[in-house]
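Undergrad: Model the structure of this input:
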Amino acid sequence: MRTQVAIIGGGPAGLLLSHLLHLQGVDSVVLESRDRDYVEHRQRAGMLEQGTTDVLRDSGVGDRLDREGLVHHGLELRFGGAGHRIPMTDLTGRAVTVYAQTEIVKDLVARRLADGGDVRFEAEVVDLDASAPSVTFRSGGETRTLDCDYIAGCDGFHGVGRTAVPGLRTYSREYPFAWLGILADVPPSTDELIYAHHDRGFALHSLRSPTVSRLYLQVSPDEDIAAWSDARIWDELAARFTTDDGWTLREGPITDRSITPMRSFVAEPMRHDRLFLAGDAAHIVPPTGAKGLNLAVSDVTILARALTERYATGSETLLDGYSDACLRRVWRAEHFSYWMTTLLHVDPAATAFERRLQRSNLEYVATSKAAATSLAENYVGLPLT
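TA: Coordinates of the predicted model:
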């Protein structure tokens, strides 16, 4: 077997990279260890920056996004019993769109298969060579080798791609809290996201569709999810979203629940010889800033441009600059996600002094146009260059 670019991982990063390369006449094979049903139904949130929606639309996979995506022009910071709207579009001229990552994957799988793309599910990568590039994988009881010009490791935090890069420098932070997230069959109680800071902990009200709500609670990292009944979850959410004007939280049947740990992680460099890392294989952000999927899209957009230049002109200039170009954006997103996380969550080890500083920072963001603009600019996403 041979192709130009071997892509490990059939999530949004790997599928979008394959699609973008196809549009430029570059061949690829996508190797995904899970089956198609699992990949297309893996529950993931989706808050899309303006640049991400632009990439999807411009590449021809934005039709359903435009029909079903929920465009948001602002968000609410809620603390001290009151809400404070950050008018993102007024401040930046840009917006965000709620459209689940699950749906993006479905759209990309359908498009790649319709275009005759080679997407191999249940293909487990067991070895790779970044110097004389090739990927060895198991599929259907056989072990096969895929020779290629370049390898893209889009296989997530626990994938094999990053382990093949020698001499990695890694930076990480573990947070003393996690998110208990639920999906509920109930129309959202708000038209825009609510980020709530409360003495009992952080809460987030998000939207999945006009009839489905996505909500989160700050909990301990070692929390037992079995201890959280539906009633307890709704009671706690109501307490953290409470306002002095009597705002009401709608309740409904909970269809999915999970606990997600909070971490920041970056691995440098994002290239070794002919192997390039993208998305969660190279970096993780806490979900507070909604940057994970958007960083993956940014990575593969940059990589697709670099590979296109290489095949069109023979120049490797953009490939040589890939890691530095990605990491500039990654570290900006890491800082913003860290800032949002520490701004809104209750650190159980924080002193009374630190908690007063946190409240002061919230009040500053809610009352200062300059501070609100900084939040809005980072939240809607810096332009893809």
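Undergrad: When you work out contacts or count neighbours from here on, use the C-alpha atoms and nothing else.
TA: Fine.
Undergrad: Where does T145 fall, secondary structure wise?
TA: For T145, the host element (DSSP states H and E) is strand 142-147.
Undergrad: Kindly report the same for G83.
TA: Counting by DSSP H and E, the element that carries G83 is strand 82-86.
Undergrad: Packing partners of that strand?
TA: Strand 82-86 sits against strand 75-79, helix 352-367, with contacts defined as 3 or more Cα pairs under 8 Å, 6 or more residues apart in numbering; DSSP states H and E.
Undergrad: export those to a markdown table and tack on mean neighbour count and distance to G159?
TA: Formatted as a markdown table, the helices and strands packed on strand 82-86 follow (neighbours: other Cα atoms under 10 Å; distance: least, Cα to Cα, whole Å):
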| stretch | mean neighbour count | distance to G159 |
| --- | --- | --- |
| strand 75-79 | 22 | 34 |
| helix 352-367 | 14 | 37 |
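Undergrad: Adding distance to W339, write the ones you listed out as CSV.
TA: Listed next are the helices and strands packed on strand 82-86 as CSV, based on distance: least, Cα to Cα, whole Å:
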stretch, distance to W339
strand 75-79, 14
helix 352-367, 11
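Undergrad: For the comparison step, fold the sequence that follows:
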Amino acid sequence: MRTQVAIIGSGPSGLLLGQLLSKAGIDNVIIDRVDRDYILGRIRAGVLEVGAVGMMDRAGAGQRMHAEGLVHDGFALSFSGRRHRIDLKGLTGTSVMVYGQTELTRDLMDQREADGGVSIYDAANVTPHDFDGESPYITYDKDGVSHRIDCDFIAGCDGYHGPSRAAVEGRGLKTYEKVYPFGWLGILADVPPVDHELIYANHARGFALCSQRSLTRSRYYVQVPLSDKVEQWSDDAFWDEIRRRLPADVAEAMVTGPSIEKSIAPLRSFVAEPLRFGRLFLVGDAGHIVPPTGAKGLNLAASDVHYLFEGLQGFYGEKSMAGIDAYSARALSRIWKAERFSWSMTMLLHRFPAEGDFGQKVQEAELDYLSSSEAAQTAMAENYVGLPY
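TA: This next block holds a predicted model:
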């Protein structure tokens, strides 16, 4: 098989890139080691920056998002028994969209299928080759038969554990990582959200987050030690704990119910540099991970796709390598700003016993300053809605 761009990974970044390329008349093939149902069964975040919303529209897959997504003009910070609202719309003139990543992925898959795009699922031993030269290719096995895809470029949209970053280990790749000493215990439940906007809570017992997927489905989280196991937490225990960490009026208004999904996610920050190795590019989680505080993971993947798509469009439309040559530096500049923001929100809202009383007092002072300074709130709002591409 021959294509112009071979995309490894059928998650949001791979699908979004594939749709943009197809719309621009650039031939592409998506290949994934798992099947469609497995990908759609994964529960992920769902707060979209304005840039990500625009990318979905450019891909021709934004219709259902606009019909069912929830526009949020702000969010609340809860601390010291009170709530302070960050007015995103008032401070920045823009908002965010709450729309589940699973639904976004489904929309992109459906649009690709309707457009006749080629996606290969259940591909084993996917391996990129010869990306240092001008004739890269991918090999894979399916149904006991070995296959090869020749291409001009390879986009590694295959996540942290995929073959793309593994293929560039030892080729000048440098990684940066911070592991946080706790995780998020999260549940998904078919109950109405406790508030029409998200609530981020800093409490003596630990961080909590009230979020949502729709007007009838809620997603809640609490900070827990890394040693905790999901099996230790019954639904009742979770509901009791999150209510302890919220203001009394919020706790009283919370509707509880059986969980659909329950899991503990460790928190870490990770960046790989560079993101380009010859004709292979790292995109999304293949090149970086952020803690979920601030909702930057999916949005960073979208901005990576933006920069890579611009580079590929320039190559095929203008025969220019300028955008491709600039991809890594442009993407990493925005990635590190988002990493900084996610780190700062994580440090601001979670409890860090190892930091002692001094660290706790500094955190309290930061929250107090934030609630009284429009300049500080504007900086937070600008980062939350997303820095420009």
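Undergrad: Residues in contact with the next helix or strand after the strand holding G83 of structure 1: which ones?
TA: Next along the chain after strand 82-86 of structure 1, taking DSSP H and E as the criterion, comes helix 88-92. Helix 88-92 of structure 1 has contacts (Cα atoms under 8 Å, 6 or more residues apart in numbering) with H73, G74, L75, R94, A95, T373, A376, E377, V380.
Undergrad: Next, the mean deviation of helix 88-92 of structure 1 compared to structure 2.
TA: Here the mean offset of helix 88-92 of structure 1 against structure 2 after fitting is 0.4 Å, by mean Cα distance after the TM-score superposition for structure 1.
Undergrad: Go ahead and measure how far that helix is from the middle of the chain.
TA: With Cα atoms, centre = their mean, to the nearest Å as the basis, helix 88-92 of structure 1 stands 22 Å off its chain's centre.
Undergrad: what's whichever helix or strand comes after it packed up against?
TA: As assigned by DSSP H and E, the chain's next helix or strand after helix 88-92 of structure 1 is strand 96-98. Strand 96-98 of structure 1 is packed against strand 47-48, helix 50-58, strand 70-72, with contacts defined by 3+ Cα pairs under 8 Å, 6+ apart.
Undergrad: on that earlier part again, just want the angle from the strand holding G83 of structure 1 to strand 75-79.
TA: Angle of strand 82-86 of structure 1 versus strand 75-79, following axes from the mean of the first three to the mean of the last three Cα atoms, to 10 degrees, is 150 degrees.
Undergrad: Pull out the buried residues from strand 82-86 of structure 1.
TA: Residues of strand 82-86 of structure 1 classed as buried: G83, H84, R85, I86 (neighbour count, 16 or more other Cα atoms under 10 Å).
Undergrad: got it, and stretch 142-150 of structure 2?
TA: I149, D150.
Undergrad: Which residues outside that stretch are in contact with it?
TA: By Cα under 8 Å, 6+ apart, the surrounding residues in contact with stretch 142-150 of structure 2 are 1-3, 6, 122-124, 135-141.
Undergrad: since we're on A114 of structure 2, how many residues are nearby?
TA: Using other Cα atoms under 10 Å, A114 of structure 2 has 9 neighbouring residues.
Undergrad: ok so it is a helix residue?
TA: Yes. A114 of structure 2 sits within a helix when classified using DSSP: H, G, I helix; E, B strand; the rest coil.
Undergrad: nearest to T248 of structure 1, of the buried residues of strand 82-86 of structure 1?
TA: Minimum distance to T248 of structure 1 across the buried residues of strand 82-86 of structure 1 is 13.0 Å, recorded for G83 (Cα to Cα).
Undergrad: after the strand holding T145 of structure 1 comes which helix or strand?
TA: Where DSSP H and E defines the elements, the next helix or strand beyond strand 142-147 of structure 1 is strand 150-153.
Undergrad: Does that following strand pack against any helices or strands, and if so which?
TA: In terms of contacts (3+ Cα pairs under 8 Å, 6+ apart), strand 150-153 of structure 1 is packed against strand 5-8, strand 275-277.
Undergrad: Could you save those strands as CSV and add columns showing distance to V266 of structure 1 and mean neighbour count?
TA: Putting those into CSV (distance: least, Cα to Cα, whole Å; neighbours: other Cα atoms under 10 Å) gives the following:
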stretch, distance to V266 of structure 1, mean neighbour count
strand 5-8, 19, 27
strand 275-277, 11, 27
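Undergrad: how about those in CSV, adding distance to G116 of structure 1?
TA: Output for those, formatted as CSV (distance: least, Cα to Cα, whole Å):
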stretch, distance to G116 of structure 1
strand 5-8, 16
strand 275-277, 24
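Undergrad: just the helices in the stretch 251-385 of structure 1 please.
TA: Using DSSP state H, counting those that start in this stretch, the helices of the stretch 251-385 of structure 1 run over 292-313, 317-320, 322-344, 352-367, 369-380.
Undergrad: Need the counterpart of D325 of structure 2 in structure 1.
TA: Alignment note (TM-score structural alignment): D325 of structure 2 maps to D320 of structure 1.
Undergrad: Check the burial of V186 of structure 1 by counting its neighbours.
TA: For V186 of structure 1, the neighbour count with other Cα under 10 Å is 18.
Undergrad: Tell me which residues touch it, please.
TA: T211, V212, S213, R250, E251, G252, P253.
Undergrad: 7 Å - rerun?
TA: Contact analysis of V186 of structure 1 by Cα atoms under 7 Å, 6 or more residues apart in numbering lists T211, V212, S213, R250, E251, G252.
Undergrad: got a list of what the equivalent of the fourth one over in structure 2 touches?
TA: R250 of structure 1 maps onto V255 in structure 2 when the alignment is built from TM-score structural alignment. Contact partners of V255 of structure 2, counting by Cα under 7 Å, 6+ apart, are V191, P192, V194.
Undergrad: And for L267 of structure 2?
TA: Taking Cα under 7 Å, 6+ apart as the criterion, L267 of structure 2 is in contact with V179, Y180, F182, G183, P291.
Undergrad: Check which helix or strand the second one maps to.
TA: Secondary-structure element containing Y180 of structure 2, defined by DSSP H and E: strand 174-189.
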